[in-house]
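>>> Show me how the following folds:
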Amino acid sequence: MYKSIENPMSEIFKYLAISILFMFIGFIFGQMFVPISFAYYANKIFILLVIGLLIMSIFSRKNIIPRSFSMNFVYMFTFIDGIIIYPLLQYYLQDLGKDVFISILVATIVLFTVLAKLASRKDAGYYLGLGNILFAGLIGILIASIINIFIGGNALSIVVSIIGVVIFSGYVLYDISLIKYEIENGDIKEKNDLSIHVLNLYLDFINLLLDLLNISSILND
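Modelled structure (predicted):
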C-alpha cells in the first residue's frame, strides 16, 4: 500500500536538492581518494563524461530505465557521479579560479530555477511539444561528442557545449511540464514514481553546469 504524496512537485525539488548534495559529497570523496593527476586528463574526461551523461539522458527518456524505482538508486548514482566528475571539477577550479567557478555554479542554479518557474506557471503539458526536437538535439550532441574524441579541438567542443546549454534548458521546461502533466493525470502516486523525474532534472542540471564550465574554460584560455 503506497502513501499518497500531497505535493509531488515540492517533493521532487526536495529530492533533487538531496541528489545534488550527494553529488558534492561524492566530489569530496573523490578529492580524498582520486589522484589529483587525473585532473590533467580533464579534456578527455569531459568528453567521455558528457557521452556517458547523454546516454543516461537518452535511456531515462526512452523508458529503457524503469519509470518507477527507489530514490536510493538516484542517490547512489549521483554520489558515484560526483566521484567520477571530481577530476573535471577540480580542473575547472584550478583553471577558472574559485570565484569564477562559484559564480558559474550560482548562474546554473539561477538559470535552472528561472526555467523551472517559467514552466511551472504554464499549463500542464505546455512544453511537451518540444520533446522530439530536444531528443533529436540530444542525439546530435552525442554524435558530435563522439566525433570530438577523434578530431579534438576547442572549436567543436565550445559549439557542442553552447548547443548543450540550449538543449538542456529546453529539457528543464519539458521535464517540469511532464511532471505537471503526470500529476494532473494521477500518474504520480508514490515516492518511487518521483525518482525518474528527479533523475532527469539532475541530468539537466549537471549537463548545464558542465557545459557552462566548459564554455568559460575555453574562453578563459
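
>>> make it CA atoms for all contacts and neighbour counts henceforth
Noted.

>>> Now do the contacts for the residue nearest to Asn207 when sequence neighbours are not counted.
Nearest residue to Asn207, sequence neighbours excluded (CA to CA, 6 or more residues apart in numbering): Phe168, at 7.0 Å. For Phe168, the contact set (CA atoms under 8 Å, 6 or more residues apart in numbering) comprises Asp204, Phe205, Asn207, Leu208.

>>> Same check on Leu53?
Per CA under 8 Å, 6+ apart, neighbours of Leu53: Leu203, Asn207.

>>> Give me the distance between the closest residue to Val160 other than its chain neighbours and Ile215.
Spatially, and ignoring its direct neighbours in sequence, Val160 is nearest to Ile141 (6.2 Å; CA to CA, 6+ apart). Per CA to CA, to the nearest Å, Ile141 is found 15 Å from Ile215.

>>> quick one, which of the two is more surrounded?
A count of neighbours by other CA atoms under 10 Å puts Ile141 above the other of Ile141 and Ile215, at 21 against 18.

>>> Figure out the helix or strand that that one lives in.
helix 131-151 (DSSP states H and E).

>>> Next SSE downstream of that helix?
Following helix 131-151 in sequence, per DSSP H and E, is helix 154-184.

>>> Report the inter-axis angle for that next one versus helix 131-151.
150 degrees (axes from the mean of the first three to the mean of the last three CA atoms, to 10 degrees).

>>> Can you list the helices and strands that the helix or strand following helix 154-184 packs against?
Next in sequence after helix 154-184, counting helices and strands by DSSP H and E, comes helix 195-220. Judged by 3 or more CA pairs under 8 Å, 6 or more residues apart in numbering; DSSP states H and E, helix 195-220 is in contact with helix 8-33, helix 42-61, helix 71-96, helix 98-120, helix 154-184.

>>> please give me the structure for this one as well, since I'd like to look at both together:
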Amino acid sequence: MAQPSVNKFPSYVASHLKRVYWTLSVSVALMFIGMVVHTYTSIGYTLVPQVLVFASLLLFVSFPRNPQTEKTRKYLLYCFSTMVGCELGPLVEVAFERDPDIVLNAVSGTAVVFLCFTGAAVVAERKSYLFLGGFLSSVLSILLLFSVFSFIIPLKIEEYVQLYLGLVMFVGYVLFDTQLIIERAYNGSTDAVSDAVTLFIDFVGIFVRILVALLKNSSEKESKEKRKRK
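Predicted coordinates:
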C-alpha cells in the first residue's frame, strides 16, 4: 500500500507515519493471504479464525504500550489480520464464484477510497477533520440501535442502513483517525502498532461494505435479467 506524502511534517512525525503505514501495509497483505489460506483449507467455515481473532485482540489490548512490547504486539496484530482474512474468506469465496471482477473491484475500490481519504487527511490543515469525532460516534450509535431493533422487529431498511451508512461512517473514520494519529504524534505518542490497528479496522470496514454492495448489486441485476427473460 502506497504511503501518503509526509514531507510537510517534522521528522519525528513523518517517521512515525511511515512506520504506521508500513505496519498497516503488512497487515493488509496478511489479511489477503488469510483469504487465500481459506480457499485451500476452508478454515473460514470453522471457529478457529474467530477464536484466534478474539484471543489475539484480547492479548494485544492486555499488553502495556511501550517500546519493550512493540514487537510482541506487532506479531499479535499480524496474527489478528491474518485470521480476519481467514474469517472473511467465505464471503470473498461467494463473491469470486459469482464473478471474479467483484472481488477485484472491491479490492481496487477500497484501496482508492482509503488512500484518497487518508491522503486528504494528511495534506489538510491540522485538526480540520477532528470535529467529525462526535458525528461519527452518533452514527455508530445509530447503527448499534438498528442492530438491536433488528433482533426484535426485522426491518428491511436495516440492511441498507448498515451497509451504506456504515460505509460513510468508516470513510469518515479514516479522515478522523488519520488526523488523530498525527496529533498524537505531535504530542509525543508514537505507538505505531496501535495506530496501525485503528486504520486496519477502518480498511476492513470499508472493504467488507464495498464487497457486499457489489455482490448485492450483481445479485439484483441477475434477478432483473431473469425476470426479463420470463
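
>>> circling back: mean distance of the helix holding Ile141 of structure 1 to its aligned residues in structure 2, please.
Following superposition, helix 131-151 of structure 1 is found to deviate from structure 2 by 2.8 Å on average (mean CA distance after the TM-score superposition for structure 1).

>>> Kindly calculate the angle that that helix makes with helix 42-61.
150 degrees.

>>> So for helix 131-151 of structure 1, what gets flagged as buried?
Across helix 131-151 of structure 1, burial judged by 16 or more other CA atoms under 10 Å covers Gly131, Leu134, Phe135, Gly137, Leu138, Ile141, Leu142, Ala144, Ser145, Ile146, Asn148.

>>> which position in structure 2 aligns with Ile139 of structure 1?
In structure 2, Ile139 of structure 1 lines up with Ser141, judged by TM-score structural alignment.

>>> Could you check how far that match is from Asp195 of structure 2?
From Ser141 of structure 2 to Asp195 of structure 2 the distance is 23 Å (CA to CA).

>>> cool, and Phe151 of structure 2?
33 Å.

>>> repeat for Phe149 of structure 2
32 Å.

>>> what's the answer for Val107 of structure 2, then?
22 Å.

>>> These two: who's more crowded?
Asp195 (24 against 17).

>>> got a list of what the equivalent of the more buried one over in structure 1 touches?
Aligned by TM-score structural alignment, Asp195 of structure 2 pairs with His197 of structure 1. With contacts defined as CA under 8 Å, 6+ apart, the neighbours of His197 of structure 1 are Ile12, Asp175, Ile179.

>>> try 10 Å this time
Listed by CA atoms under 10 Å, 6 or more residues apart in numbering, the contact partners of His197 of structure 1 are 9, 12-13, 15-16, 60-61, 67-68, 175-176, 178-179, 203.

>>> With Lys216 of structure 2 instead?
Ala95, Ile210, Glu222.

>>> count of neighbours near the last one?
Neighbour count for Glu222 of structure 2, taken as other CA under 10 Å: 12.

>>> again, but for Glu6 of structure 1
So Glu6 of structure 1, with other CA under 10 Å, has 10 neighbours.

>>> what about it, which SS state?
coil (DSSP: H, G, I helix; E, B strand; the rest coil).

>>> So the aligned residue in structure 1 for Cys86 of structure 2 versus Val110 of structure 1, what's the distance?
Aligned counterpart of Cys86 of structure 2 in structure 1: Ile83 (TM-score structural alignment). Going from Ile83 of structure 1 to Val110 of structure 1 by CA to CA gives 24 Å.

>>> Same question for Ala144 of structure 1.
Counting by CA to CA - Ala144 of structure 1 and Val110 of structure 1 are separated by 28 Å.

>>> Ok, Phe33 of structure 1 next?
31 Å.

>>> show me what contacts the match of Ile139 of structure 1?
If you count contacts by CA under 10 Å, 6+ apart, then Ser141 of structure 2 has Phe135, Ser147 around it.

>>> ok, 7 Å please
By CA atoms under 7 Å, 6 or more residues apart in numbering, Ser141 of structure 2 lies in contact with nothing.

>>> Next: Ser223 of structure 2.
If you count contacts by CA under 7 Å, 6+ apart, then Ser223 of structure 2 has nothing around it.

>>> What's it aligned with over in structure 1?
Matched to structure 1 by TM-score structural alignment, Ser223 of structure 2 sits unpaired.

>>> got it, and Gly166 of structure 2?
Match for Gly166 of structure 2 (TM-score structural alignment): Gly164.

>>> surely its match meets Asp211?
Yes - under the criterion of CA atoms under 7 Å, Gly164 of structure 1 makes contact with Asp211 at 6.5 Å.

>>> Which residue in structure 1 aligns with Lys37 of structure 2?
Check again: residue 37 of structure 2 is Val, not Lys. Checking TM-score structural alignment: Val37 of structure 2 goes with Phe29.

>>> quick revisit: let me have the helices and strands packed on helix 195-220 of structure 1 in a markdown table, adding distance to Tyr127 of structure 1 as columns.
What follows is these, written out as a markdown table (distance: least, CA to CA, whole Å):
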| stretch | distance to Tyr127 of structure 1 |
| --- | --- |
| helix 8-33 | 16 |
| helix 42-61 | 15 |
| helix 71-96 | 25 |
| helix 98-120 | 8 |
| helix 154-184 | 5 |
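
>>> Please work out how many residues are found near the closest residue in space to Arg184 of structure 2 that isn't next to it in sequence.
Leaving aside its sequence neighbours, Arg184 of structure 2 sits nearest to Thr190 (CA to CA, 6+ apart; 7.1 Å). Counted with other CA under 10 Å, residues neighbouring Thr190 of structure 2 total 23.

>>> do you know how far Thr190 of structure 2 is from Leu17 of structure 2?
For Thr190 of structure 2, the distance to Leu17 of structure 2 - CA to CA - is 9 Å.

>>> just Phe96 of structure 2 next, same as before
Relative to Leu17 of structure 2, Phe96 of structure 2 is positioned 34 Å away (CA to CA).
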